[in-house]
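turn this into a structure:
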Amino acid sequence: MNSQDVLFRVPVRVRLQCGLERTFLSVYDALDLLEHEWPLRHGGRYKRAVETCRGALSWLVPSEVAREAFIAACLEAGMPLVQVGPVSKHSTAPKLLQVS
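Now for the predicted structure:
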């Protein structure tokens, strides 16, 4: 984590296209994925996520706006969120959140 980093209030856990799950605690972590490991370097949600993450690191954009933009870009790229929290009695696997 960068010393100038901005933490998310709630971490974002994503299932990457390779099947691995990864948790993002901060704006810097999200921007690093967007700029260096992103599978689709196009799309409106991708561009907005990069812009808002950069803005949040400069304290011009609230971290939660950057978080929401990052989530939207993940869904646009086919990387569902993994809901971490209480697991029901009938399920042992984390739930995936995905936009249709």
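
from here on, just use CA atoms for contacts and neighbour counts.
Noted.

give me the element residue 56 is part of.
Remark: residue 56 resides in helix 44-57, with elements defined by DSSP states H and E.

now do that helix: everything it contacts.
4-6, 27-28, 30-31, 34-35, 40, 61-63, 65-67, 69-70, 72-73, 76 (Cα atoms under 8 Å, 6 or more residues apart in numbering).

to compare with the earlier structure, here is another sequence to fold:
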Amino acid sequence: MISASGATAISDHSAFWKKSIWIELDTGERLVLRSPQDALYALVSDWPINGGVHQQRAIDFCRAWLAGRMPAETVRQAFILAALEAGVAINDDDDDGNGTPSSVSNPGHK
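Now for the predicted structure:
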């Protein structure tokens, strides 16, 4: 895809992450996130706390990805930081999602 300025925009081949992220919410619901679009939905609709610095940054990165200004893998890293901040149980290293999500916590947050 070529933008009006002639620069190549980030196209659909970047839409999905190389590895999915599994998260488990406080409600016990387990979600698999495969793309920045999935991450944006989780951050806005299902996130256990609102107003975190990393949550807002991840939302901004997701929106930048939607506008073609941010690589999907950069958004993935921002989402992982948001999960750390919120203490969301996350598993980002099991491709098939059959493993148990590891509990991730923010070391500076008790």
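
buried ones in the helix holding residue 56 of the first structure?
Within helix 44-57 of the first structure, the residues scored as buried using 16 or more other Cα atoms under 10 Å are 45, 46, 48, 49, 50, 52, 53, 54, 55, 56, 57.

which residue in the second structure lines up with the second one?
Structural correspondence for residue 46 of the first structure with respect to the second structure (TM-score structural alignment): residue 55.

how near is that match to residue 46 of the second structure?
Going from residue 55 of the second structure to residue 46 of the second structure by Cα to Cα, to the nearest Å gives 12 Å.

ok, now which ones touch the alignment partner in the first structure of residue 73 of the second structure?
Residue 73 of the second structure maps onto residue 64 of the first structure when the alignment is built from TM-score structural alignment. By Cα under 8 Å, 6+ apart, the residues touching residue 64 of the first structure are 8, 9.

circling back to that earlier point, any of the contacts of helix 44-57 of the first structure buried? List them.
Neighbour-count burial within the contacts of helix 44-57 of the first structure applies to 5-6, 27-28, 30-31, 34, 62-63, 65-67, 69-70, 72-73, 76; the criterion is 16+ other Cα under 10 Å.
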